[in-house]
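Trainee: I'd like to go over a predicted model; first the sequence, then the structure.
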Amino acid sequence: MQMYLTEMAIESFSLTNGYSFQCAMSIRAKHMHWFRWACSGLLMLLGCLVASQAAHAASVVWVVCSDRSTQYEATVAAITAELENGGVARSEVVVAYLSDPGTIDPSVLNSGKLIITLGSEALAKTLVRDVRVPVLATLIPRGSFESLVKEPIRKPQAPVYALYLDQPFGRQLDLLHLALPHAKRVGVIWGNGSAGNQLALAASAQSRGMDLVVGRAAPDGSLAQGLRTITDDAQVLLAIADPSVFNSATLPNILLATYRAQIPVLAFSQAYVKAGALLSLYSTPEQIGFQAGALARSVLGGANLSHGQYLQEYTVGVNEHVARSLGLTLDAAQLSERLKRLERKP
């Protein structure tokens, strides 16, 4: 009986410990599986971080965009293509957006050799950082660029260049003369973002025998009085790329008032012609991107450049419906060709 109980105890012990051993092995296997999964995930994360750091380290050009609009995307594509033509690999061009976390981290931006900004907001937020590589600003009017770089909080440690979005005043006035040879009184409305260009426009107008009819935006932003000055005295309105004057909120009233007064408008974008301006003089995203890419190549090559440049290539737009209502027959292609011939003259 004692032996039987002893055998039972031994068997029970063996079964119990065997079960415990199996459980322990099962738990260990599960833990090992989780451990392997965790290690695998950690290795993948480290790999991504290393790859990201390697990409940043290998970057030559950072392109910082204010937003993801179609215009910006087309400009980026043209910049990248032109850089590739100059030997900069696509993998060395990093495109970032202000909405992306860490986009304007100085340690990231300074990892390259050049920063290209698209839009005023991208430049403004880049310049307040401790940027130590050259910056090329694009898609920004001259007035906005000059205001930003003069602000005391913006102290870049490297040169800042600009490719102005607006066209030179001489080119705009020459187009006005070609399209409307009898228009001598040119209206303009100045706002906070453009008032610094008054002397330059006055000089260009005087050299062409034109007089300026000047309206001004009120301190509260109202354009009523300034627009009344234009409709009373001007023969044509030259729209200045100043968002405090010309924007989506003010444009309908400006175009309606000038249309009723039979005053044609020369604008600075294709969208304005579609909205009701008679003429536009602008550069397409592809034209802007091509020249920006060429300038970027020059900066990377150590060329000595002027800090601000105007666009060399441009497009003329005509609203044929508005032209007919004013009794005019205008051809955009012919105007563009005549303007380019005029600019080629010594």
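Mentor: Everything's here; your move. Owing to the predicted nature of the structure, the values given are computational and were not obtained by experimental measurement. Numbering: from 1, shown residues only.
Trainee: from here on, just use CA atoms for contacts and neighbour counts.
Mentor: Fine.
Trainee: the top helix by length along the chain: how far from the chain's middle?
Mentor: What stands out as the longest helix in the chain, according to DSSP state H, is helix 2-58. Once both centres are worked out by Cα atoms, centre = their mean, to the nearest Å, helix 2-58 turns out to sit 54 Å from its chain's centre.
Trainee: counting by contacts, list what it packs against.
Mentor: For helix 2-58, not one helix or strand is in contact under the criterion 3 or more Cα pairs under 8 Å, 6 or more residues apart in numbering; DSSP states H and E.
Trainee: ok, then the element right after that helix?
Mentor: Following helix 2-58 in sequence order, the next helix or strand is strand 61-65 (DSSP states H and E).
Trainee: check it against this one:
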Amino acid sequence: MVTRAHTGGSSAAAPLPDEPAHRRLRAAPPSAGGRSRAHRLLIRLGRRILALALAWLLAPAAQALDVALLLSSHQTPAYRTFAAELAAATAGGAHHILPAGDLDAGIDTAMLAHADLIVAAGAPALAAAARRGRPVLGVFVSRAQFDAVRSQAPEAALSAIVLDQPAARHLALARAVLPEARRIGLLFGPDSAAQARLFAELASADNPAVTLQPVSDPSELQAVLERTLKAHDALLVLPDEWVSGPAAARAVLLTSYRYRRPVLAYSRAYVEAGALAAVYSSSGDVARDVADWLAQAPAPQQTLPPVRAPRYFSVAINQRVARALNVDAPNEAAVLDAIRLEERR
């Protein structure tokens, strides 16, 4: 057996000749130079951590926005619901939603003058807000309506989350509700011509063939309708006064019933009146969209977002119409899930 010898003048054990080298290294005390380098590294690291902590503590907090909410009319249920939903969606957040009246009951001009941002619901409110010299975010307006206001106030700081749904979303609705449809006629007028052209860019083997059917004058509507319904499996209608105003919508629905062709539309009201299905943004969807943007707006000087389509949307399906046309339509939740899944891919 090997024993370890100790010298009387030293308290440290001397390594045995056959002791492994790695144990000798561990047992060896660090040199003075090693301790000095480690000490300097620790000091340097501590200084960096302290600098980062001070920068975080001294950084200015995100500035709250005073957001004036201007409605086109207090008599429109969609606007009232939007105001309530927006207040609920932003409760507890950094920004303040301040009612600034409506064009029926009167506008709080002082509120608009001092607001960091005006959210204008509806085209009349957008036009009124554009003259106030404040940044304006429009909602419940079509792209055509926004462009009309922009042309009248080219220097104003304007943007909008428009109601127009993306063309791909309309086609996803068609595939989900009418998977057997191969030819869809797209009815549009002058106000929706720019949106209609986007459908031509989506031609593919996965999508039904969409043919553009323009209405150049309201007097042409009936003739264009009958020609389109004869040659197509379904009719898609875009928001445009010439093809979807009250009188035009009546003609569209009556003629489509006569030809037993389903109509795909852009609002729940159109579906309740007799269209088969629609993809649209509800008041709650619009409120959520605005609340999401506000949550990312740190200061009044923030640039307005670009004009864009809504991110949130809903689906409406008229099952009574589906049964009358012998269409086996899925329920609304299933169709909504299918469209969302496509958009996440």
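Mentor: Structure's in. What do you need? Computed from a predicted model, the values in this text were never measured in an experiment.
Trainee: so what number do they get for TM-score?
Mentor: Between these two chains, after superposing, the TM-score reads 0.74 (TM-score structural alignment, normalised by the length of structure 2); 279 aligned residues with a Cα RMSD of 2.3 Å.
Trainee: which residue in structure 2 aligns with Asn253 of structure 1?
Mentor: Superposed on structure 2 with TM-score structural alignment, Asn253 of structure 1 falls opposite Ala251.
Trainee: you'd agree that match is up against Ala223?
Mentor: No - here Ala251 of structure 2 lies out of contact with Ala223, judged by Cα atoms under 8 Å, at a distance of 10.9 Å.
Trainee: and the angle from the longest helix of structure 1 to strand 61-65?
Mentor: Put simply, helix 2-58 of structure 1 runs at 90 degrees to strand 61-65, going by axes from the mean of the first three to the mean of the last three Cα atoms, to 10 degrees.
Trainee: just to revisit the earlier point, so which of Ala251 and Ala223 of structure 2 has more stuff around it?
Mentor: Higher neighbour count among Ala251 of structure 2 and Ala223: Ala251, with 16 against 10, using other Cα atoms under 10 Å.
Trainee: centroid-nearest residue for structure 2?
Mentor: In structure 2, the C-alpha nearest the mean C-alpha coordinate belongs to Arg311, at 2.3 Å (Cα atoms, centre = their mean).
Trainee: counterpart of it over in structure 1?
Mentor: Alignment note: Arg311 of structure 2 maps to Gln312 in structure 1; criterion TM-score structural alignment.
Trainee: what about that match, is that helix, strand or coil?
Mentor: Judged by DSSP: H, G, I helix; E, B strand; the rest coil, the three-state class of Gln312 of structure 1 is coil.
Trainee: show me what contacts it?
Mentor: Gln312 of structure 1 makes contacts with Gln291, as judged by Cα atoms under 8 Å, 6 or more residues apart in numbering.
Trainee: please report how far it lies from Asp166 of structure 1.
Mentor: When Cα to Cα, to the nearest Å is applied, the distance between Gln312 of structure 1 and Asp166 of structure 1 equals 11 Å.
Trainee: all strands for the stretch 101-250 of structure 1, in order.
Mentor: Using DSSP state E, counting those that start in this stretch, the strands of the stretch 101-250 of structure 1 run over 114-118, 135-140, 160-164, 185-190, 211-216, 236-238.
Trainee: ok, which of those strands comes nearest Pro106 of structure 1?
Mentor: For these, the distance to Pro106 of structure 1 is smallest for strand 114-118, at 11.0 Å, taking Cα to Cα.
Trainee: angle of that closest one against strand 135-140?
Mentor: Going by the same axes, to 10 degrees, strand 114-118 of structure 1 makes 10 degrees with strand 135-140.
Trainee: strand 114-118 of structure 1 vs structure 2, average offset?
Mentor: In the superposition with structure 2, the average deviation recorded for strand 114-118 of structure 1 is 0.6 Å (mean Cα distance after the TM-score superposition for structure 1).
Trainee: helices or strands up against that strand?
Mentor: Going by 3+ Cα pairs under 8 Å, 6+ apart, strand 114-118 of structure 1 lies up against strand 61-65, strand 135-140, helix 285-300.
Trainee: just tell me which of the ones you listed ends up closest to Ala277 of structure 1.
Mentor: Closest to Ala277 of structure 1 of these, according to Cα to Cα: helix 285-300, at 20.3 Å.
Trainee: how much does whichever helix or strand comes after the closest one stray from structure 2?
Mentor: Note on helix 285-300 of structure 1: by DSSP H and E, the next helix or strand toward the C-terminus is strand 308-309. Between strand 308-309 of structure 1 and the corresponding residues of structure 2, superposition yields a mean separation of 1.9 Å, by mean Cα distance after the TM-score superposition for structure 1.
Trainee: rewinding a little: nearest spatial neighbour of the match of Asn253 of structure 1, chain-adjacent residues omitted?
Mentor: Nearest residue to Ala251 of structure 2, sequence neighbours excluded (Cα to Cα, 6 or more residues apart in numbering): Gln222, at 7.3 Å.
Trainee: counterpart of the one you found over in structure 1?
Mentor: Gln222 of structure 2 maps onto Ala224 in structure 1, by TM-score structural alignment.
Trainee: measure its match to Leu238 of structure 1 for me?
Mentor: In terms of Cα to Cα, Ala224 of structure 1 sits 17 Å off from Leu238 of structure 1.
Trainee: looking at the two, which has the bigger crowd around it?
Mentor: Remark: of Ala224 of structure 1 and Leu238, Leu238 carries more neighbours, 22 against 14, as counted by other Cα under 10 Å.
Trainee: contacting residues for the alignment partner in structure 1 of Leu294 of structure 2?
Mentor: Using TM-score structural alignment, the equivalent of Leu294 of structure 2 in structure 1 is Ala296. Residues counted as contacts of Ala296 of structure 1 (Cα under 8 Å, 6+ apart) are 83, 114, 116, 136.
Trainee: which of those has the most neighbours?
Mentor: Highest count within those by other Cα under 10 Å belongs to Ile116, 27 neighbours.
Trainee: tell me the counterpart of it in structure 2.
Mentor: Checking TM-score structural alignment: Ile116 of structure 1 goes with Val119.
Trainee: over to Ser26 of structure 1?
Mentor: Counting by TM-score structural alignment, Ser26 of structure 1 has no partner.
Trainee: what stretch of structure 2 does stretch 262-280 of structure 1 fall on?
Mentor: Mapped onto structure 2 using TM-score structural alignment, stretch 262-280 of structure 1 spans residues 260-278.
Trainee: Arg24 of structure 2 maps to what in structure 1?
Mentor: When structure 1 is aligned by TM-score structural alignment, Arg24 of structure 2 is left unaligned.
Trainee: Arg24 of structure 2 falls within a helix, correct?
Mentor: Yes - under three-state DSSP, Arg24 of structure 2 falls within a helix.
Trainee: burial of Ser147 of structure 1, as a residue count?
Mentor: Neighbour count for Ser147 of structure 1, taken as other Cα under 10 Å: 13.
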